[in-house]
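S.K.: Sequence isn't available, so here's the structure alone:
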């Protein structure tokens, strides 16, 4: 007779030092530690301030357009012949992705701290666009660091950032992608922590950012929980979201962590292969290490230095991952899998042609895994996918590199 596994409630994390079990923390120079303590104290005050909560909720409703809807992808579900697939439509938010959820919160916090400039990194450009949008709304200056490779690849978002008044500053070292953009932004931030606030773009970095970004993104899961109950009368059997740093996934997962009947899957980029430098499957192939001031699973060399990584999706090519995802992996509460470039591109076209929705390449990784999972689970089950962003930014790149296979171009 098989032994029944007892469900253990998810603990309240992080602790006062910003630790999610063995991960997280604040492994930074004393100069930066004082700054992070200031941000942490201010955040602890405003998160309980009814005026702040009301202002943020008003912006979510009247500026972002929340709640974002849930869409039943009937055509795709019928084609796959398995579980019913639902999409949490974060792509319909103002600026086209989930990133605006935490950028507005960070911009409001910067105003409270008396800062005049927001500084950040971006990969696919969605965080950069969202932060530039929030900065414009709040009357703040904005510097966005972006790898040269991503600047060329994500040209539409670069233009949007500039239209919004942000400076887009290229990161020109290493592979010239997301990790290098973070390096460059941190370096610039350390030169002036008095007038600037670093607005980290995911659930990564030193405490309090993994907690703070998670809290702002948790609106996704809170909405989804009620919406699925209203639409179907029950919670979904499975949640699926892509994971680079992991903000959209944590945003969806948080509201369901104490529901033992809801399985959760984070989807990483397997890239071109599992050879070094050809993927960014951090939780799949990494081991614990330190990057950018915190401990997490990390793709690293023999000296413990971050390895070069790659993904077709610029928002996923990071060698680390959020500390809470590392904790959830060790607990076994979330399963993490990897999808390669070709599978993601195929999912990109599948959703476009079967549902009339062009997804971001980041979200396409989640869609590709959800398609596999749907066939395994069968018809009486449901899967909720966080469609974290729209694919406008990726259209030119996809057509240039994959158009011959999928499109007849006149």
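M.R.: It's in. These numbers were taken from a predicted model, which means no experiment stands behind them.
S.K.: For the rest of this, base every contact and every neighbour count on C-alpha atoms.
M.R.: Fine.
S.K.: that's a strand at residue 68, yeah?
M.R.: No - secondary structure of residue 68 (DSSP: H, G, I helix; E, B strand; the rest coil): coil, not part of a strand.
S.K.: so how far is residue 252 from it?
M.R.: For residue 68, the distance to residue 252 equals 12 Å [CA to CA, to the nearest Å].
S.K.: So which of those two has more stuff around it?
M.R.: More crowded of residue 68 and residue 252, by other CA atoms under 10 Å: residue 252, with 29 against 21.
S.K.: Just to check, the more buried one is in contact with residue 225?
M.R.: No - counting by CA atoms under 8 Å, residue 225 is not a contact partner of residue 252; they are 9.1 Å apart.
S.K.: remind me, longest strand of the chain?
M.R.: strand 263-271 (DSSP state E).
S.K.: Can you name every helix or strand that the helix or strand just after it contacts?
M.R.: Using DSSP states H and E, the helix or strand that follows strand 263-271 in sequence is helix 282-285. Counting contacts by 3 or more CA pairs under 8 Å, 6 or more residues apart in numbering; DSSP states H and E, helix 282-285 packs against strand 294-298, strand 335-340.
S.K.: burial measure for residue 334, as a count.
M.R.: So residue 334, with other CA under 10 Å, has 20 neighbours.
S.K.: next one: stretch 60-75 to chain centre, how far?
M.R.: Relative to its chain's centre, stretch 60-75 lies at 17 Å (CA atoms, centre = their mean, to the nearest Å).
S.K.: End to end on that stretch, go ahead and measure it.
M.R.: Note: stretch 60-75 ends 30 Å apart using CA to CA.
S.K.: Just the buried residues of that stretch, please?
M.R.: 60, 64, 66-73 (16 or more other CA atoms under 10 Å).
S.K.: Kindly report the same for stretch 234-246.
M.R.: Applying 16+ other CA under 10 Å to stretch 234-246 flags 235-246 as buried.
S.K.: Give me the distance between the two termini of it.
M.R.: Using CA to CA, the two ends of stretch 234-246 sit 26 Å apart.
S.K.: Stretch 188-203 too?
M.R.: 20 Å.
S.K.: this is the other structure I want to compare:
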């Protein structure tokens, strides 16, 4: 029997990951974030809070998610590949794990309004869903371009009762949705900002990492049950970094397990890319110190990826630390490679994954070809939202 539980080791972090992380915010937000950090630490240490979190994950979200042996894909690649099926969760992605955790915090803190950002729309849908369960109004900020290319998820959010606010700032994608949400939060600090990825000021990376660690906890138990040993390698797509850290977190101390992250490579050249760890530099961006895509003056530049959920110039501070320590390897995967993997997985396994997750599949195919290895690939979301786009 697979236990559904977060990884308590993710609570050890104090807001920094090596030289990265921290909280760089306007003074008006400092008391609110300090209060949130203390409240989270208090609640995460309580059995009662964790029991409620796990109860909802099991009985509403549908955890544990399956670990599926993809035989046809394995035969094609020449390695034994298991898919961690986060696409089977209620709302269709890993995002719901974190949303349930943060909405429980918000409810216990007496929040009367939830705000969130979204790119691919999956975090927006998950936030709207969680807000509906607990009866809290929510506002979802989204770049105008993403509103257009993720129209299905926009309709879902509105159906769930959320107010979707399109922003025309900057490149009108995920970075700008975060900027708009942060701007609203600064003006309305009593709102609860439900940040969706493993980025931003402390305590957000710590909280998101903890709530998403259920992915890795389950995957570890499942692969041991099926194969009697740990995998040789694990793969996940990396935009901000939440689904990836969710899987990676339970294997960090297993040096025999290679860790691979697939970034949105765009057309494969700089600056037409979202591969922050491959092409970025260290800077302060949106409340934290990490890698970021920047120009010659050190200013953030727009990222470019076919995947809205990877189309972000920043990155998780923990992934930055993992890159520098060489515990994980990160690679740009081009739009064309992701599209090919999107189509291939549909034809071979009958699984239409999100275009974000297709980046991880593409990387796994490349790295594992004829290697006869045992691997896990995190399928972070389903691809309904991407089917109608021209590919």
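M.R.: On my side now, so go ahead. Not measured: the values here are computed from a predicted model.
S.K.: Now the TM-score, please.
M.R.: Overlay of the two chains. TM-score (TM-score structural alignment, normalised by the length of the second structure): 0.96; 383 aligned residues with a CA RMSD of 1.1 Å.
S.K.: on that earlier part again, out of the helices and strands packed on helix 282-285 of the first structure, which comes closest to residue 153 of the first structure?
M.R.: strand 335-340 (18.4 Å; CA to CA).
S.K.: Tabulate the helices and strands packed on helix 282-285 of the first structure (CSV), appending mean neighbour count and distance to residue 175 of the first structure.
M.R.: Formatted as CSV, those follow (neighbours: other CA atoms under 10 Å; distance: least, CA to CA, whole Å):
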stretch, mean neighbour count, distance to residue 175 of the first structure
strand 294-298, 26, 17
strand 335-340, 21, 19
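S.K.: now the helices: where do they sit in the stretch 1-150 of the first structure?
M.R.: Taking DSSP state H, counting those that start in this stretch, the helices of the stretch 1-150 of the first structure run over residues 30-46, 50-59, 74-80, 100-112, 126-138, 148-153.
S.K.: correction: the stretch 201-350 of the second structure
M.R.: Using DSSP H, counting those that start in this stretch, helices in the stretch 201-350 of the second structure cover 204-212, 214-227, 242-248, 276-279, 317-324, 335-349.
S.K.: Would you check the span in the first structure matched by the longest one?
M.R.: It stands for helix 335-349 of the second structure. Per the alignment by TM-score structural alignment, helix 335-349 of the second structure matches residues 341-355 in the first structure.
S.K.: ok, average deviation of the matching stretch from the second structure?
M.R.: Superposed on the second structure, stretch 341-355 of the first structure shows a mean distance to its aligned partners of 0.3 Å (mean CA distance after the TM-score superposition for the first structure).
S.K.: Name the residues of that stretch that are buried.
M.R.: 341-351.
S.K.: Map residue 70 of the first structure onto the second structure.
M.R.: Using TM-score structural alignment, residue 70 of the first structure pairs with residue 67 in the second structure.
S.K.: again with residue 213 of the first structure
M.R.: Match for residue 213 of the first structure (TM-score structural alignment): residue 208.
S.K.: Hmm, residue 201 and its match touching each other?
M.R.: No - using CA under 8 Å as the test, residue 208 of the second structure is too far from residue 201 to be in contact (11.5 Å).
S.K.: of the two, who's got more company?
M.R.: residue 208 (28 against 23).
S.K.: what sits against the more buried one?
M.R.: Neighbouring residues of residue 208 of the second structure by CA atoms under 8 Å, 6 or more residues apart in numbering: 98, 196-198, 242.
S.K.: same thing but at 7 Å, please
M.R.: Residues near residue 208 of the second structure by CA atoms under 7 Å, 6 or more residues apart in numbering: 98, 197-198, 242.
S.K.: Farthest pair within those?
M.R.: It's 98 and 198 that sit farthest apart of these, by CA to CA, at 10.0 Å.
S.K.: quick one, what contacts the corresponding residue of the second structure for residue 173 of the first structure?
M.R.: The alignment partner of residue 173 of the first structure in the second structure, by TM-score structural alignment, is residue 169. Shown in contact with residue 169 of the second structure (CA under 7 Å, 6+ apart): residue 176.
S.K.: Residue 169 of the second structure: which element?
M.R.: Per DSSP H and E, there is no helix or strand for residue 169 of the second structure.
S.K.: ok, now how distant is it from residue 142 of the second structure?
M.R.: From residue 169 of the second structure to residue 142 of the second structure the distance is 10 Å (CA to CA).
S.K.: Tell me which residues touch whichever residue in the first structure pairs up with residue 56 of the second structure, please.
M.R.: Aligned counterpart of residue 56 of the second structure in the first structure: residue 59 (TM-score structural alignment). If you count contacts by CA under 7 Å, 6+ apart, residue 59 of the first structure has none.
S.K.: cool, residue 394 of the first structure as well?
M.R.: 154, 360-361.
S.K.: Quick check: it vs residue 160 of the first structure, distance?
M.R.: The value you get for residue 394 of the first structure to residue 160 of the first structure, if CA to CA is used, is 14 Å.
S.K.: so who does the aligned residue in the first structure for residue 136 of the second structure touch?
M.R.: Using TM-score structural alignment as the criterion, residue 136 of the second structure maps onto residue 140 of the first structure. By CA under 7 Å, 6+ apart, the contact list for residue 140 of the first structure reads 116-118.
S.K.: Could you do residue 122 of the first structure as well?
M.R.: With CA under 7 Å, 6+ apart, residue 122 of the first structure has these contacts: 128, 144-146, 178, 181, 201.
S.K.: In CSV, list those residues along with distance to residue 98 of the first structure and neighbour count.
M.R.: As requested, those are exported to CSV (distance: CA to CA, whole Å; neighbours: other CA atoms under 10 Å):
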residue, distance to residue 98 of the first structure, neighbour count
128, 12, 32
144, 18, 28
145, 19, 28
146, 19, 30
178, 18, 29
181, 20, 28
201, 11, 29
